[in-house]
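**Q** Here's a sequence, model it:
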Amino acid sequence: MKLVKTVNDLQKELQQLRMTGTVGFVPTMGALHKGHISLVEKAAKENPVVVVSIFVNPTQFNDPKDLERYPRDLEADLKRLEKSDITLVFAPSVEEMYPENDTRKFDFGMLETVMEGEHRPGHFNGVAQVVSKLFGMVKPDKAYFGIKDFQQVAIIKNMTEQLNLTVEIVACPIIREKSGLAMSSRNELLSSEERKNAAVISETLLKAKQLVGQKSVKELTEWVIENINKNPYLSVEYVEIVDDKKLQPVGNWEEENRIVGCVAVFCGKVRLIDNIVLN
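**A** Below you'll find the predicted structure:
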């Protein structure tokens, strides 16, 4: 495993490595956990060359305080990656990624008008900015993303189509803590009590799946909100039940596409997201 911090060094290394086969890429914002490692392991099984990027991207944060408190520990991240079969770690500075103002704008239509897009204006344009830049630098054959960020995966797939990129986007399952809480870098910001109570989010989603058909979409949405908000540590920002292609709210359970329940919940000051396939 070799650490590089500049685009020039990254591309020099990759020039030789590409001769050995396909390049798998795992973009991260650091604060690595088992969820990230599962992506790395899948990439290593499918590609002889694996690149992991560690970069906290400022353009996808619409709240400066959220950016400021996002966990960062490169040394700890590198230790977590030591046991994995990784070729390169790319950890650029903000100046390296954005040497000048990037005015690249994307239009994702309906995909960005709901859920995260509605509650975090500009977030997905920032995500697309950095991921498109990273794809241009790494030129991977496959890129691996966790489905916990369900809407983000749809956005990135759309972005690759818009830019006519050949990279294959591989969506990987949510990895959960023993309590059921979806693994997230933001979990590190929770107190022990908050972390314990945050498990109510996944518990509620699992119960909701069992109630499909017994309750209407509207009734189930209201039930999920009420059940989570009963916990004094938790406050729902949104609950949406959507189809998995257009990400638009559904009115009944007869959709031909998969139906997914998506939530954003504040646990104290920490914002957590999760989702579950309901049908």
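**Q** drop to CA atoms for contacts and neighbour counts, all remaining ones
**A** OK.
**Q** Quick one: residues contacting the residue of the chain most remote from its centre.
**A** No residue in the chain sits farther from the centre than residue 214, which is 31.2 Å out by CA atoms, centre = their mean. Contacts here follow CA atoms under 8 Å, 6 or more residues apart in numbering; on that basis residue 214 touches nothing.
**Q** cool, residue 248 as well?
**A** Residue 248 is in contact with 110, 111, 114, 242, counting by CA under 8 Å, 6+ apart.
**Q** With residue 129 instead?
**A** Residue 129 touches 59, 102, 104, 105, counting by CA under 8 Å, 6+ apart.
**Q** Thought residue 227 was touching residue 204, still the case?
**A** Yes. Between residue 204 and residue 227 there is a contact under CA atoms under 8 Å: 6.9 Å.
**Q** what about residue 42, which SS state?
**A** With DSSP: H, G, I helix; E, B strand; the rest coil as the basis, residue 42 sits in helix.
**Q** Helices along the stretch 51-200 of the chain, start to end?
**A** 64-69, 74-81, 94-97, 115-119, 123-138, 150-162, 192-210 (DSSP state H, counting those that start in this stretch).
**Q** Make JSON lines from those helices and add distance to residue 30 to it.
**A** Below are the helices of the stretch 51-200 of the chain laid out as JSON lines (distance: least, CA to CA, whole Å):
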{"stretch": "helix 64-69", "distance to residue 30": "13"}
{"stretch": "helix 74-81", "distance to residue 30": "6"}
{"stretch": "helix 94-97", "distance to residue 30": "14"}
{"stretch": "helix 115-119", "distance to residue 30": "21"}
{"stretch": "helix 123-138", "distance to residue 30": "14"}
{"stretch": "helix 150-162", "distance to residue 30": "17"}
{"stretch": "helix 192-210", "distance to residue 30": "20"}
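**Q** Next, the second sequence, to be compared with the first:
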Amino acid sequence: MEIIKSPDALKAALKATQGSVGFVPTMGALHIGHKTLIQAAREANDIVVVSIFVNPTQFLAGEDLESYPRRKEADEKICSLAGVDYLFYPDVSDMYGEDEVSLIAPDVRGYILEGTSRPGHFSGVLTVVNKLLNIVRPDRAYFGRKDAQQLMLIQTMVKNLFMDVEIVPCHTVRDSDGLALSSRNAYLSADERGEALKISRALTKASHLVGKGVLESDRLYAEMLAVLEPLEVEHVAIVNRAFTPLDTVEVGNTIILVEAVVGTTRLLDNVWI
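**A** Here you go, the predicted model:
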């Protein structure tokens, strides 16, 4: 595995290779969920590139930019063992200059749900993903379904900007207790982790109800909120794949999402139906 910091050096290295390129962009603090993305890229491509970059433009004032988990040595070992060919590890100065050109998230879908509580967050996400895709120019890029709104917006960006890359969604990976894996789970105390399990339990409850024929969104909201009590719930939403709210679940075209704050940690999870 070769570790590269410079965008130009990575572009030059990839230009000298042959075959398909799979790309997994991350912010580090890698876990099993990231490993499944890397494995999917490894299985389908000749070359695998992973980036680790804690992107400052997607953090709002007062958020955890400085305290975001950073585990450089462990991340490098995980990538090496997973068969990564190139680990891209740029500094902020490598990725951003002064008087930057930036992307702006869509006026509606970029400012609903998580975008309501974090206005401007998705503009930062789209800007850095666009930069990374332009550097790597992969055939395929891999993203987790856990961040469903982010995934949808990246797919929208690729379509709207006529970008020649396939965005590959990958299933959410959960711990044995059902908690969706996230780098921010490291912030949770033992008691908070127990409370956080209410998120996956609420989604499981909704899935079971849908399986029994309960399709009315209002009924599902009520049942889920009862399970989530007393968490600080930012949103519970039932939308189609284009993120249009649904009054009735459309099996095969629905995502049920939860965003909640546990202690000081904001957690996201969802289920695709």
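**Q** Contacts only, for the residue mapped onto residue 275 of the first structure from the second structure.
**A** Under the alignment by TM-score structural alignment, residue 275 of the first structure pairs with residue 270 in the second structure. Residues counted as contacts of residue 270 of the second structure (CA under 8 Å, 6+ apart) are 146, 148, 200, 203, 255, 256, 257, 258.
**Q** tally of neighbours for the third one?
**A** Right, the one you point to is residue 200 of the second structure. 23 (other CA atoms under 10 Å).
**Q** how close does it sit to residue 167 of the second structure?
**A** Remark: distance between residue 200 of the second structure and residue 167 of the second structure (CA to CA, to the nearest Å) = 26 Å.
**Q** go on, the fifth one?
**A** Taking CA to CA as the criterion, residue 255 of the second structure is separated from residue 167 of the second structure by 18 Å.
**Q** Between those two, tell me which one has more neighbours.
**A** More crowded of residue 255 of the second structure and residue 167, by other CA under 10 Å: residue 255, with 23 against 18.
**Q** ok so the more buried one is a strand residue?
**A** Yes. Under three-state DSSP, residue 255 of the second structure falls within a strand.
**Q** I'd say it and residue 239 touch.
**A** Yes. Counting by CA under 8 Å, residue 239 is a contact partner of residue 255 of the second structure at 5.4 Å.
**Q** Tell me where the second structure has strands.
**A** Per DSSP state E, the second structure carries strands over the ranges 2-4, 21-26, 47-52, 86-88, 140-144, 166-170, 232-240, 254-262, 265-272.
**Q** need those strands in JSON lines with distance to residue 178 of the second structure, can you?
**A** JSON lines is the format used below for the strands of the second structure (distance: least, CA to CA, whole Å):
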{"stretch": "strand 2-4", "distance to residue 178 of the second structure": "34"}
{"stretch": "strand 21-26", "distance to residue 178 of the second structure": "22"}
{"stretch": "strand 47-52", "distance to residue 178 of the second structure": "26"}
{"stretch": "strand 86-88", "distance to residue 178 of the second structure": "30"}
{"stretch": "strand 140-144", "distance to residue 178 of the second structure": "16"}
{"stretch": "strand 166-170", "distance to residue 178 of the second structure": "17"}
{"stretch": "strand 232-240", "distance to residue 178 of the second structure": "18"}
{"stretch": "strand 254-262", "distance to residue 178 of the second structure": "14"}
{"stretch": "strand 265-272", "distance to residue 178 of the second structure": "11"}
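**Q** so which of these gets nearest residue 32 of the second structure?
**A** Shortest separation from residue 32 of the second structure across those is recorded for strand 140-144, at 11.6 Å, computed as CA to CA.
**Q** The closest one corresponds to what range in the first structure?
**A** Going by TM-score structural alignment, strand 140-144 of the second structure sits over residues 142-146 in the first structure.
**Q** Check the mean deviation of the matching stretch from the second structure.
**A** Once fitted to the second structure, stretch 142-146 of the first structure is off its aligned match by 0.3 Å on average (mean CA distance after the TM-score superposition for the first structure).
**Q** Now do the buried residues in that stretch.
**A** 142, 143, 144, 145, 146 (16 or more other CA atoms under 10 Å).
**Q** Pick the one among these closest to residue 90 of the first structure.
**A** residue 143 (14.4 Å).
**Q** Surely that closest one and residue 168 touch.
**A** Yes. Under the criterion of CA under 8 Å, residue 143 of the first structure makes contact with residue 168 at 6.2 Å.
**Q** Provide the aligned range in the second structure for stretch 170-187 of the first structure.
**A** Counting by TM-score structural alignment, stretch 170-187 of the first structure corresponds to 168-185 in the second structure.
**Q** ditto for stretch 86-106 of the first structure
**A** The alignment of stretch 86-106 of the first structure onto the second structure (TM-score structural alignment) spans residues 84-104.
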